[in-house]
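Q: sequence first, then the predicted structure, then my questions.
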Amino acid sequence: MIKITHLHHEYEDKIALRDLNLEIPSGKIFGFLGHNGAGKSTTLKSITSVIEPTSGSIIVDGLDLAKNRLDVKKRIGYVPDTPDLFLQLTASEYWNLIASIYKINLNEHQDRLHELTDLFSMTESIDTQIQSMSHGMREKTIIIGTLLVNPDVWILDEPIQGLDPQAAYDLKEMMKDHAAKGKTVIFSTHVLDTAQQLCDEIAILKDGSLIYDGSVQALLADHPNQSLETVYLEMAGRKTDQADIDKLTEDGDEK
């Protein structure tokens, strides 16, 4: 379980997170939803130690992140929202780097690596430099590195974007399997159909504040006959006032 308490983060000219309190259970797929700038990536980067929050605490499986940063990092695999990392390396060199960071013997994981490269159609690209790859291929390279070491906690920031339909389907199936083993999957997405399909629980953020935390099933039960997309837009979407409606009506009449 991951427990986030009074997490707050400020950039120079913006409050990115406002007193976030949240518990993310093990054995679940937990989704973060919100518009651009809502605080999703800031939260994920705080958990993964990419950034240091202004204040607050994060406890991962009973370990205080601030006091046990290295031990917590070993439990987490992270796929960032932009796969533009280590561009001078080939895919194979990147996987070797990840294996060394997590102190695993890559020779002992060759079967797993072959399985993943076959699954994500990367077998012919293992010696390709990352900077020459398409966005989707870079994404697959980073994902394979995370899945290769198979840590307890997967944190995936917009992992589906850029993937072809087959790769997206395969990744979603692996996310389900990981959670079914009692592990934790955390991901952010703008694709609300994907969130409705995959997530056991979600957190909805707006302007750095938490506006919903709970199960998808409970949220939809409170809004019968509505999709998650519709409910989300009612909660976090742009409010259209009467002046906007009148203007749209006038424009339509003029046409």
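A: That came in fine, so what should we check first?

Q: drop to CA atoms for contacts and neighbour counts, all remaining ones
A: OK.

Q: need the strands for the stretch 101-250 of the chain, in chain order.
A: Ranges of strands in the stretch 101-250 of the chain, per DSSP state E, counting those that start in this stretch, are 153-157, 184-188, 201-206, 209-215.

Q: residue contacts, residue 153?
A: Counting by CA atoms under 8 Å, 6 or more residues apart in numbering, residue 153 touches 75, 76, 77, 183, 184, 185, 186.

Q: just checking, the last one touches residue 30?
A: Read that as residue 186. Yes - using CA atoms under 8 Å, residue 186 is in contact with residue 30, at 4.8 Å.

Q: give me the contacts around the strand or helix carrying residue 58.
A: Residue 58 belongs to strand 55-60 when elements are defined using DSSP states H and E. Here strand 55-60 makes contact (CA under 8 Å, 6+ apart) with 1-9, 19, 47, 64-66, 72.

Q: repeat that with 10 Å
A: 1-10, 17-24, 46-47, 64-69, 71-73, 75-76, 153 (CA atoms under 10 Å, 6 or more residues apart in numbering).

Q: just the buried members of the residues you listed?
A: 1-5, 7-9, 17-22, 24, 46-47, 64-65, 72-73, 75-76, 153 (16 or more other CA atoms under 10 Å).

Q: taking those one by one, which sit in strands?
A: Members of the buried ones among the contacts of strand 55-60 lying in strands (criterion: DSSP state E): 2-5, 7-9, 17-22, 24, 64, 76, 153.

Q: hmm, residue 71 and residue 62 touching each other?
A: No - Residue 62 is not in contact with residue 71 according to CA atoms under 10 Å; the separation is 11.2 Å.

Q: distance-wise, check residue 4 relative to residue 65.
A: Distance from residue 4 to residue 65, counting by CA to CA, to the nearest Å: 10 Å.

Q: touching both of those two, which residues are there?
A: By CA under 10 Å, 6+ apart, the residues touching both residue 4 and residue 65 are 46, 47, 57, 58, 59.

Q: just put the residues you listed in CSV and tack on distance to residue 90.
A: CSV is the format used below for the shared contacts of residue 4 and residue 65 (distance: CA to CA, whole Å):
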residue, distance to residue 90
46, 28
47, 28
57, 37
58, 34
59, 35
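
Q: structure two is appended below for comparative analysis:
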Amino acid sequence: MSLEVEHLTGGYSHVPVLKDLNFTIPEQTVVGLIGLNGAGKSTTIKNIIGILTPQKGTIKLNGVTLAGEPETYRKSMAFVPETPVLYPALTLREHIELTIMAYDLDSEKAWQQAGDLLTRFRLNKRLDWFPANFSKGMQQKVMIVCAFIVPADLYIIDEPFTGLDPLAIRDLLTIIEQQKARGAAVLMSTHVLATAQQYADRFILLSGGEIRAQGTLPELKQQFGMTDANLDDIYFKMIDEVAQ
């Protein structure tokens, strides 16, 4: 297993946001993390990447915990946040160089991968630009480039389509498919359910900090008793059940 989450309970205070989450993300698998705002998606991600420490439970990446082997754990993972986090005083080139140093990557190989990504996202002539020169969508592309030059075992992508134009969304989905084929696991939080249904292998449906259901789309259909449903139908049924 690439990522194993067992009995994860936690949040921002003594009152937990997450309540006993259990799931795995095997290699070569794209998992869609689905839920309303406030369902616990971002809190789950923050616990996995180490911004928050679980109150209870364990999180292992390739059998390693953040507390036990922090460097190995962190270098096995790459993250694309919902809101771009860039350094105002660094150019695009310097952001890439910083990523290479942080992950201790082979510079030549990393720049070769970066060159392909920069061309794909039409940033190859923007290497000496600063973040202030970039639009929101272009800043998001910078985050994507920096994440995917890393040959990570797990990619975590939080609401990746925010601010991206349709061509960039297509390019990102192509990259995700390529990394999956290479053997990586992907956890993708998104509200774009049609795209999630098309590209994700499995789904985790969060509601009120708990996993309401998880599995493949056929398995979700069975769990909800909706044989002809799509992911939107299942999602809305989950919301309706919570509201009752």
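A: Yep, it's here. None of the values given here were measured: they were computed from a predicted structure.

Q: for the contacts of residue 153 of structure 1, pick the one with the most neighbours.
A: residue 185 (27 neighbours; other CA atoms under 10 Å).

Q: quick revisit: can you list the buried residues in the strand holding residue 58 of structure 1?
A: 56, 57, 58, 59, 60.

Q: what about the third one, distance to residue 223 of structure 1?
A: This means residue 58 of structure 1. From residue 58 of structure 1 to residue 223 of structure 1 the distance is 32 Å (CA to CA).

Q: for the first one, same thing?
A: With distances defined as CA to CA, the gap from residue 56 of structure 1 to residue 223 of structure 1 amounts to 33 Å.

Q: and if you look at the last one?
A: Residue 60 of structure 1 is 33 Å from residue 223 of structure 1, where distance means CA to CA.

Q: now do residue 26 of structure 1
A: Counting by CA to CA, the gap from residue 26 of structure 1 to residue 223 of structure 1 is 27 Å.

Q: more neighbours: which of those two?
A: Neighbours of residue 26 of structure 1 and residue 223, each counted by other CA under 10 Å, are more numerous for residue 26; the result is 20 against 13.

Q: does the more buried one really touch residue 201, like I thought?
A: No - Residue 26 of structure 1 is beyond contact range of residue 201, at 11.1 Å (criterion: CA under 10 Å).

Q: intersection of neighbour lists for these two?
A: With CA under 10 Å, 6+ apart as the test, residue 26 of structure 1 and residue 201 both reach residue 186.

Q: mean per-residue distance, the top helix by length along structure 2 to structure 1?
A: The helix spanning the most residues in structure 2, taking DSSP state H as the definition, is helix 166-182. For helix 166-182 of structure 2, the mean deviation from structure 1 after alignment is 1.2 Å (mean CA distance after the TM-score superposition for structure 1).

Q: and the angle for that helix with strand 185-189?
A: Orientation of helix 166-182 of structure 2 against strand 185-189 (axes from the mean of the first three to the mean of the last three CA atoms, to 10 degrees) gives an angle of 150 degrees.

Q: re the thing from before, of all the strands of the stretch 101-250 of structure 1, which one is nearest residue 124 of structure 1?
A: strand 153-157 (24.8 Å; CA to CA).

Q: circling back to that earlier point, Provide the aligned range in structure 2 for the strand holding residue 58 of structure 1.
A: Aligned by TM-score structural alignment, strand 55-60 of structure 1 corresponds to residues 56-61 of structure 2.

Q: quick check: that stretch compared with structure 1, mean distance?
A: Stretch 56-61 of structure 2 sits 1.1 Å off on average (mean CA distance after the TM-score superposition for structure 1).

Q: that stretch: how far from the chain's middle?
A: Relative to the mean C-alpha coordinate of its chain, stretch 56-61 of structure 2 is positioned 17 Å out (CA atoms, centre = their mean, to the nearest Å).

Q: try stretch 100-114 of structure 1
A: 24 Å.

Q: mind listing what's buried along that stretch?
A: Those would be 106, 112, 113, for stretch 100-114 of structure 1 by 16+ other CA under 10 Å.

Q: what do you get for stretch 32-45 of structure 1?
A: Those would be 32, 33, 34, 37, 38, 39, 40, 41, 42, 43, 44, 45, for stretch 32-45 of structure 1 by 16+ other CA under 10 Å.

Q: return the member of those nearest to residue 52 of structure 1.
A: Nearest member of the buried residues of stretch 32-45 of structure 1 to residue 52 of structure 1, counting by CA to CA, is residue 45, at 8.3 Å.

Q: and that closest one, what does it touch?
A: Per CA under 10 Å, 6+ apart, neighbours of residue 45 of structure 1: 39, 51, 52, 53, 78, 80, 155, 157.

Q: and what of residue 131 of structure 2?
A: 84-92, 95, 138-139, 142.

Q: quick check, nearest of those to residue 130 of structure 2?
A: Closest to residue 130 of structure 2, out of all of the contacts of residue 131 of structure 2 and judged by CA to CA, is residue 91, at 4.4 Å.

Q: alignment lookup: that closest one to structure 1.
A: Using TM-score structural alignment, residue 91 of structure 2 sits opposite residue 90 in structure 1.

Q: and the closest residue to its match other than its chain neighbours, how many neighbours does it have?
A: Of all residues not flanking residue 90 of structure 1 in the chain, residue 129 sits nearest, at 3.9 Å (CA to CA, 6 or more residues apart in numbering). Residue 129 of structure 1 sits with 18 neighbouring residues when counted by other CA under 10 Å.

Q: hmm, residue 92 and residue 129 of structure 1 touching each other?
A: Yes - between residue 129 of structure 1 and residue 92 there is a contact under CA under 10 Å: 9.0 Å.

Q: quick one on the thing from earlier: now render the contacts of residue 45 of structure 1 as CSV, adding distance to residue 230 of structure 1 and secondary structure.
A: Below are these laid out as CSV (distance: CA to CA, whole Å; DSSP: H, G, I helix; E, B strand; the rest coil):
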residue, distance to residue 230 of structure 1, secondary structure
39, 21, coil
51, 33, coil
52, 34, coil
53, 32, coil
78, 30, strand
80, 27, coil
155, 26, strand
157, 23, strand
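
Q: can I get the buried part of those residues as one ChimeraX selection?
A: Applying 16+ other CA under 10 Å to the contacts of residue 45 of structure 1 leaves a buried subset, and the ChimeraX line that selects it is:
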select :39,53,78,80,155,157
